[in-house]
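Asker: Next one to model:
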Amino acid sequence: MKKIMMFLSMLALSISAWAAVDLNTATQAELESVNGIGPKKAQAIIEYRKKNGNFKSVDDLDNVSGFGKKTVDKVKKEVSVGNATAAAAAGKQEKAKK
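Answerer: Reported below is the predicted structural model:
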């Protein structure tokens, strides 16, 4: 029984590690946990969010100081807006364009 509990605990931790970081609610530390986002970029996201309100799309990062298309593409898989994952948000945008 102890081994099963240990396994379930490890599984829960590993799943949470793969969860996307929500750009609209993440703290500085949570943003910095994303590969490609350091302290300056994390602070820029928070400042942008305070000034402009919630992100509607992950692609809105392109409007944040210090982010370009290359960086946005790099972090897309690890961030989300609201309950939607980055991939789902990107998919909705593509459908809307058609």
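Asker: contacts and neighbour counts: CA atoms only from here.
Answerer: Noted.
Asker: for the longest helix along the chain, packing partners?
Answerer: When the chain is parsed with DSSP state H, its longest helix is helix 2-17. Counting contacts by 3 or more Cα pairs under 8 Å, 6 or more residues apart in numbering; DSSP states H and E, helix 2-17 packs against no other helix or strand.
Asker: Centre of the chain to it, how far?
Answerer: Centroid separation for helix 2-17 versus its chain: 23 Å, with Cα atoms, centre = their mean, to the nearest Å.
Asker: this one as well, want them side by side:
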Amino acid sequence: MQALIRVIKVLLLIAVTSLPVWQLAYAAETSSSEMAQTETVNINTATAEQLSGMLTGIGEKRAAAIVAYREANGPFSSLEQLLEVKGVGEKVMEQNRDKMTLK
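Answerer: Reported below is the predicted structural model:
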């Protein structure tokens, strides 16, 4: 009986001391995923590589078209102006609206 109580105490001690480690691991994981979700790209300064890497539905060709449009017409004055770029439609805009900035 004494041995059983000792085993239970050891198991409880292990459970209690490992809990903070799991909480820290979860907190670190949550923080990095939240940071990834809030990362934005400036469409007026980003390279084609940055645009294609950060925006959903924007591959190399669309990203190059965005940069070419910007170089030909100057900086974007609104996010909606992206709709003037060939290949960028409402769906792409909605998927990326929170990821893009003008500043």
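Asker: The helix or strand that the longest helix of structure 1 is followed by maps to which residues in structure 2?
Answerer: As assigned by DSSP states H and E, the chain's next helix or strand after helix 2-17 of structure 1 is strand 21-22. Mapping strand 21-22 of structure 1 onto structure 2 (TM-score structural alignment) gives residues 41-42.
Asker: any residues touching that stretch, and which ones?
Answerer: The contact list for stretch 41-42 of structure 2 (Cα atoms under 8 Å, 6 or more residues apart in numbering) reads 50-51, 54, 99-103.
Asker: ok, now with 6 Å
Answerer: Identification of contacts with stretch 41-42 of structure 2 by Cα atoms under 6 Å, 6 or more residues apart in numbering yields 100-103.
Asker: is it possible to export these to TSV including neighbour count?
Answerer: Formatted as TSV, the contacts of stretch 41-42 of structure 2 follow (neighbours: other Cα atoms under 10 Å):
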residue	neighbour count
Met100	18
Thr101	15
Leu102	14
Lys103	8
